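J.: here is the input, now give the coordinates:
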Amino acid sequence: MNRDFWSALFSWWPFVALMAAWFLFGRKRVLALVRSRMLSKSAPSRADDRSDG
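T.: Just a heads-up that it's a prediction; the model follows:
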């Protein structure tokens, strides 16, 4: 049983590592995007007040 466990662990480690990296870095990017949208909704932006002249 111990040999089967290590064999399965070795075959699945790339998937586990990829999912962990996606979770860590993707979560930070999603939170940053949500936070920036929340801040832009709560504070008036100057981009709307700009004129082209």
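J.: use CA for all of it now, contacts and neighbours both
T.: OK.
J.: could you report the neighbour count for Phe15?
T.: 10 (other Cα atoms under 10 Å).
J.: spatially central residue in this protein, please.
T.: Nearest to the mean C-alpha position of the chain, by Cα atoms, centre = their mean, lies Gly26 at 1.4 Å.
J.: this one as well, want them side by side:
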Amino acid sequence: MSNTEVKTSRSMIKFVLTIFIIAILVALTYLLFFTPGEPTPVAQSVNEVAR
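T.: So this is what the prediction gives:
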């Protein structure tokens, strides 16, 4: 491979890894700070509605 192809490949890998890391950080931020409190079990909710 020529020098240009090597630089291009490295740049594309850096770009993809950067996007992947940003996506992971956004997902972790959402899960840790923006998820609502205690969830109620679905089965329990269905049983209460049926009564």
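J.: ok, now how distant is the residue nearest to the centre of structure 1 from Leu33 of structure 1?
T.: Taking Cα to Cα, to the nearest Å as the measure, Gly26 of structure 1 falls 11 Å from Leu33 of structure 1.
J.: now do Arg50 of structure 1
T.: Separation of Arg50 of structure 1 from Leu33 of structure 1 (Cα to Cα) stands at 23 Å.
J.: and what of Trp13 of structure 1?
T.: 30 Å.
J.: after alignment, which residue of structure 2 pairs with the residue nearest to the centre of structure 1?
T.: Here Gly26 of structure 1 is matched to Leu17 in structure 2, going by TM-score structural alignment.
J.: check which helix or strand its match maps to.
T.: helix 3-33 (DSSP states H and E).
J.: do Glu38 of structure 2 as well
T.: Judged by DSSP H and E, Glu38 of structure 2 forms part of no helix or strand.
J.: after the helix holding Leu17 of structure 2, which helix or strand is next?
T.: Later in the chain than helix 3-33 of structure 2, the nearest helix or strand by DSSP H and E is helix 42-50.
J.: thanks again, I'm all set now.
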